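> my questions concern the predicted model and sequence given below.
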Amino acid sequence: MNFVEELRWRGMLHDIMPGTEDLLNKGMTSGYIGFDPTADSLHVGHLTQIMTLIHFQRAGHKPYALVGGATGMVGDPSGKSAERNLLSEDVLQHNLESVQLQLQKFLDFNTGANSAQMVNNYDWFKSFTFLDFIRDVGKHITVNYMMSKDSVKKRLEGDTGMSFTEFTYQLVQGYDFYYLWKHNDCVLQMGGSDQWGNIVTGTELIRRKDAGEAYALTTQLIKKADGTKFGKTESGAVWLDPARTTPYQFYQFWLNTTDVDAKAYIRIFTLLEREAIEAMEAEQDAAPHLRVLQKALAKDITIRVHGEAEYEKAIKSSEFLFGNTGIEFLNELNEAEVIGLFEGVPNFKIALSDLQAGINSVDLLAASTAVFASKGEAKKMIQGGGVAINKVKIESPESVYNADALIGGKFLVAQKGKKNYFLIVVE
């Protein structure tokens, strides 16, 4: 497998330094991508870089995943309009450990010569004094060179300016590359297209400091076809941590991809072969309503991130909402998963004491909660057979519900018609 060609046909390649492809074709090459631990989880925006490392390893090369214990303390100005908040050491350490565990799920750390390796730049920066740094690193890169970078220019031209801390980020990242080149024979740094300036600073430092050769490759920044930011939903970022974004929500994010975006994403975010993808594209073009690409995309990536069992649970969750799966399925979910399943669905709270005493359906849906705007409306629709509690049709406006009806001791699910759900949560 040719790494660069693989990125090309998948639509991932953005920039590549001359000589890089020849280098990769000569044999196993060591290369790295950095991940700053700004949160205790990676999100889907990081998946492009994770997939780049996966393809790199599959092509026979040795991938390094660098977690930025040092750079995470500084803040990368690339693509930012304002300076980000600095994290405490305790928070940073927690984030580092969480991100490392996630990265270990994607790469093979026990496959011989090209086994993946995890490194933390805090290991080589923790004893590097400020004076040593400006003498041994800073003297090799001019201020003119640093200010010529787009990431710096945009911030300096903006209203917020840039602190010295963020200004030095490209030197710190550049030294990462130098250190890995010097000690790990790592001759290639990869990243998103917004990282080109920082990466090239590293190649320049290697050249000026030790007359060495190093190379750079960047991938496309992923956007939706309508130009909006990839990986964002109304409720925020889509995380890889199931405690932040449940596997069902994660699955739905990919399943709800537009036809145009699905054609791009299935190449970028899956390991499916070209022939299989092109066959599915033809099938999608012939019958768009079947959403073949979206289903394959959602399945592949949900299994890789969360495992087959969670994928099956996500399927059952969809069938629960849109099919005939019974209410007992909710007993398989924890509280966070139930809340995630009904994200975007109106939620109402009710006191446990109201249910313990017993409450009739009309009062439950139109007094204790606001599923219906009035008792008259509730009564009329119940009499028409169009309302259900826990997927069982309410027989009469006088039907009484108590705590025994609760799912997991916490929830009631109300339905108006087949698709209008309401979650009632007991306090």
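Thanks, I have it.
> only C-alpha atoms from now on, for both contacts and neighbour counts.
Noted.
> please enumerate the helices of the stretch 151-300 of the chain.
For the stretch 151-300 of the chain, the helices defined by DSSP state H, counting those that start in this stretch occupy 164-167, 169-184, 196-210, 247-255, 259-268, 274-286, 292-306.
> which one of these lies nearest to Asn324?
Of all these, it is helix 247-255 that lies closest to Asn324, at 17.3 Å by CA to CA.
> that closest one vs helix 259-268, what angle?
Angle, helix 247-255 to helix 259-268, by axes from the mean of the first three to the mean of the last three CA atoms, to 10 degrees: 110 degrees.
> which neighbouring elements make contact with helix 247-255?
Where contact means 3 or more CA pairs under 8 Å, 6 or more residues apart in numbering; DSSP states H and E, helix 247-255 is packed against helix 292-306, helix 308-322, helix 335-341.
> now it against helix 292-306, angle please.
140 degrees.
> identify the residues contacting helix 247-255?
238-240, 294-295, 297-299, 302, 306, 310-311, 313-315, 317-318, 337, 340-341 (CA atoms under 8 Å, 6 or more residues apart in numbering).
> that helix to helix 308-322, inter-axis angle?
Computed by the same axes, to 10 degrees, the angle between helix 247-255 and helix 308-322 is 80 degrees.
> how far does helix 247-255 sit from the chain's center?
11 Å (CA atoms, centre = their mean, to the nearest Å).
> now stretch 214-225
The answer for stretch 214-225 is 16 Å, by CA atoms, centre = their mean.
> what does stretch 25-40 give?
17 Å.
> list the buried residues of it.
Using 16 or more other CA atoms under 10 Å as the test for burial, stretch 25-40 gives 28-40.
> any chance of CSV for those residues, columns secondary structure and distance to Val362?
Converted to CSV, the buried residues of stretch 25-40 look like this (DSSP: H, G, I helix; E, B strand; the rest coil; distance: CA to CA, whole Å):
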residue, secondary structure, distance to Val362
Met28, coil, 70
Thr29, coil, 69
Ser30, strand, 67
Gly31, strand, 65
Tyr32, strand, 62
Ile33, strand, 59
Gly34, strand, 57
Phe35, strand, 54
Asp36, coil, 53
Pro37, coil, 51
Thr38, coil, 49
Ala39, coil, 45
Asp40, coil, 45
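> between these, which is nearest Phe269?
Ile33 (16.9 Å).
> how near is the closest one to Lys419?
Remark: distance between Ile33 and Lys419 (CA to CA, to the nearest Å) = 45 Å.
> what do you get for Met1?
From Met1 to Lys419 the distance is 47 Å (CA to CA).
> Ile266 contacts Val292, doesn't it?
No. Contact criterion CA atoms under 8 Å: Ile266 and Val292 do not qualify, at 10.7 Å.
> pull up the distance across stretch 63-72, start to finish.
End-to-end distance for stretch 63-72, by CA to CA: 21 Å.
> structure two is appended below for comparative analysis:
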Amino acid sequence: MKDFLALARARGFIHQTTDIEAFSARLKSGVLPGYIGFDCTADSLHVGSLVQIMILRLLQQCGHKPVVLMGGGTSKVGDPSFRDEARPLLDDARIEANKAGIRQVFDNFLRFGTGPTDAVMLDNAAWLDQLAYIPFLRDVGRHFSVNRMLSMDSVKLRLDREQNLSFLEFNYMLLQSYDFLELFRQHGVALQMGGSDQWGNIVLGADLIRRVTGGEAHVLTTPLITSSSGAKMGKTASGAIWLSAEKLSPFDYWQFWRNTEDGDVGRFMKLFTEMPLEEIARLEALSGAEINEAKKVLATEATTLLHGRAAAEAAAETARKTFEEGEAGGDLPRVTIPAATSLTALLVQVGFATSNAEARRHVAGGGVRVDDVVANDPQAMVAAPAKLSFGKKKHALIVAG
């Protein structure tokens, strides 16, 4: 059995843990089920959740049991953490559809089954939907101090900004703590992991387990992942980097990693690939133009984990043909048009601009090319087939349909 904590620390996954000696001893005593919760707010996760997925994968590779908890119940409330307003409330049908999409993401990273270290996916609606309010207040609510809850950053920051916090959202941390308790009682789950912003909420859950059962639970949080320039992981100017091929092509996913900032290459290789640490150390030491080769390795290895080796290598080859040989690689994102379309409308349809006005500005700035020729008329009609480019890194094939 591999040393989970040592590997997690070496690859940069650990921000905080509870009693490290007790945690380490529990890991050595046998299979430890550990969970992370994911609310069903969309039909896919994006790359901002990837560090959580990867640490669940590492837990399984070290001989322990990953538990993926879908928030079928908590998605009806909405996590208020570090938000200025309440999340939109979702109905049951939307939540179920989102769960199905998210499950497809996890199938790429975890081995599910019935074995002792096989991953399982559970839904907190199984117990939250059955709660009776008065018994819940009596049996669970009495263990929580409102003073302590108000001191939690996820609540305090909202109140300090004088933003409304509904009683519904205020209850979220009780429900999250109750999840941990139910998983501990029903499935022997004694570890909860999550992002560093969830530390207070998770510790409340471990404390609830101790108060109610006398048992010991453990907590591990991962660091908030930002780029060297401070950008938040998972969001770009063109939108979220989704972990679903239906929402983001393997080529665009590969290209996201290829565009990693120089200072992040080694760190991202440790977190988002399974490359040996010695090889990562060699690649991150490269400088100048050579660092671009390291970025290509990062892109291919990260894309392989999500989409498979064949798709990753096809994306790499498409990028090579497009950027190094000037060809229109066949694996570029494709947009189908029924007839010739104005350049302005096409830029919006492809996603290179969010409005007609923005599209016209791109053209006026000289950044738009059709079949590698700079376009200067935003109203010019573009007929398929064609290659549409914006800047040096955004390309799409226009095909007839």
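Everything's here; your move. Nothing here was measured: the structure is a model prediction, and the numbers come from that model.
> TM-score for this pair?
The TM-score (TM-score structural alignment, normalised by the length of structure 2) is 0.83; 368 aligned residues with a CA RMSD of 3.1 Å.
> can you redo the buried residues of stretch 25-40 of structure 1 as JSON lines with distance to Leu423 of structure 1?
What follows is these, written out as JSON lines (distance: CA to CA, whole Å):
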{"residue": "Met28", "distance to Leu423 of structure 1": "55"}
{"residue": "Thr29", "distance to Leu423 of structure 1": "54"}
{"residue": "Ser30", "distance to Leu423 of structure 1": "52"}
{"residue": "Gly31", "distance to Leu423 of structure 1": "49"}
{"residue": "Tyr32", "distance to Leu423 of structure 1": "46"}
{"residue": "Ile33", "distance to Leu423 of structure 1": "43"}
{"residue": "Gly34", "distance to Leu423 of structure 1": "42"}
{"residue": "Phe35", "distance to Leu423 of structure 1": "38"}
{"residue": "Asp36", "distance to Leu423 of structure 1": "38"}
{"residue": "Pro37", "distance to Leu423 of structure 1": "35"}
{"residue": "Thr38", "distance to Leu423 of structure 1": "34"}
{"residue": "Ala39", "distance to Leu423 of structure 1": "30"}
{"residue": "Asp40", "distance to Leu423 of structure 1": "29"}
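> is it correct that Pro80 of structure 2 falls within a helix?
No. Secondary structure of Pro80 of structure 2 (DSSP: H, G, I helix; E, B strand; the rest coil): coil, not part of a helix.
> list the contacts of it.
86-87, 154-155, 165, 169-170, 172.
> that one corresponds to which position in structure 1?
When structure 1 is aligned by TM-score structural alignment, Pro80 of structure 2 is paired with Pro77.
> re earlier: the helices of the stretch 151-300 of structure 1: which one's closest to Glu21 of structure 1?
helix 196-210 (15.9 Å).
> corresponding residues in structure 2 for that closest one?
Helix 196-210 of structure 1 covers residues 199-213 of structure 2 once aligned (TM-score structural alignment).
> circling back: so which of the helices and strands packed on helix 247-255 of structure 1 is nearest Asn184 of structure 1?
Here helix 292-306 is closest among those (CA to CA), at 28.9 Å.
> buried stuff in that closest one?
292-303, 305-306.
> can you check stretch 221-240 of structure 1 too?
221-222, 224, 230-231, 237-240.
> kindly report the same for stretch 392-400 of structure 2.
395-399.
> same check on stretch 326-337 of structure 1?
327, 330, 337.
> kindly report the same for stretch 252-265 of structure 2.
Residues 252-258, 260, 262, 265 are the ones in stretch 252-265 of structure 2 that count as buried (16+ other CA under 10 Å).
> just give me the closest of these to Arg103 of structure 2.
Using CA to CA, Tyr253 is the member of those that sits closest to Arg103 of structure 2, with 18.9 Å.
> ok, the residue most central in space within structure 2 - contacts?
The C-alpha lying nearest the average C-alpha coordinate of structure 2 belongs to Ser49 (CA atoms, centre = their mean; 2.0 Å). Ser49 of structure 2 sits next to Gly234 when contact means CA under 8 Å, 6+ apart.
> residue in structure 1 matching it?
By TM-score structural alignment, Ser49 of structure 2 lines up with His46.
> Phe23 of structure 2 too?
So, by TM-score structural alignment, Phe23 of structure 2 is matched to Thr20.
> count of neighbours near Tyr170 of structure 2?
Just to correct that, residue 170 of structure 2 is Phe rather than Tyr. 20 (other CA atoms under 10 Å).
> over to the one 4 residues further on?
Using other CA under 10 Å as the criterion, Leu174 of structure 2 is surrounded by 21 other residues.
> trace it over to structure 1, please.
By TM-score structural alignment, Leu174 of structure 2 lines up with Leu171.
> which residues does that match contact?
Counting by CA under 8 Å, 6+ apart, Leu171 of structure 1 touches 137-138, 141, 198, 201-202.
> does Thr218 of structure 1 touch Val200 like I think?
No. With contact defined as CA under 8 Å, Thr218 of structure 1 does not reach Val200; the gap is 10.6 Å.
> from Glu427 of structure 1, how far out is the equivalent of Leu224 of structure 2 over in structure 1?
Applying TM-score structural alignment, one finds that Leu224 of structure 2 aligns to Leu221 in structure 1. Computed as CA to CA, the Leu221 of structure 1 to Glu427 of structure 1 distance reads 44 Å.
> how near is the match of Phe23 of structure 2 to Gln189 of structure 1?
From Thr20 of structure 1 to Gln189 of structure 1 the distance is 10 Å (CA to CA).
> which one of those two is surrounded by more residues?
Gln189 (28 against 16).
> Leu89 of structure 2: what's its closest spatial neighbour, skipping adjacent residues?
Lys76 (5.7 Å; CA to CA, 6 or more residues apart in numbering).
> which residues does Lys235 of structure 2 contact?
By CA under 8 Å, 6+ apart, the neighbours of Lys235 of structure 2 are 48, 241.
> revised request: answer the last question for Gln170 of structure 1.
With CA under 8 Å, 6+ apart, Gln170 of structure 1 has these contacts: 76, 146, 197-198, 201.
> kindly recompute the last result at 7 Å.
198, 201 (CA atoms under 7 Å, 6 or more residues apart in numbering).
> what of Val67 of structure 1?
So Val67 of structure 1 contacts 34-37, 96, 119-121 (CA under 7 Å, 6+ apart).
> quick one: what's aligned to it in structure 2?
Looks like Val67 of structure 1 aligns to Met70 there (TM-score structural alignment).
> gap between its match and Gly113 of structure 2?
Distance, Met70 of structure 2 to Gly113 of structure 2, by CA to CA: 17 Å.
> same check on Leu243 of structure 2?
From Leu243 of structure 2 over to Gly113 of structure 2 the distance is 22 Å, taken as CA to CA.
> also Leu7 of structure 2?
In terms of CA to CA, Leu7 of structure 2 sits 24 Å off from Gly113 of structure 2.
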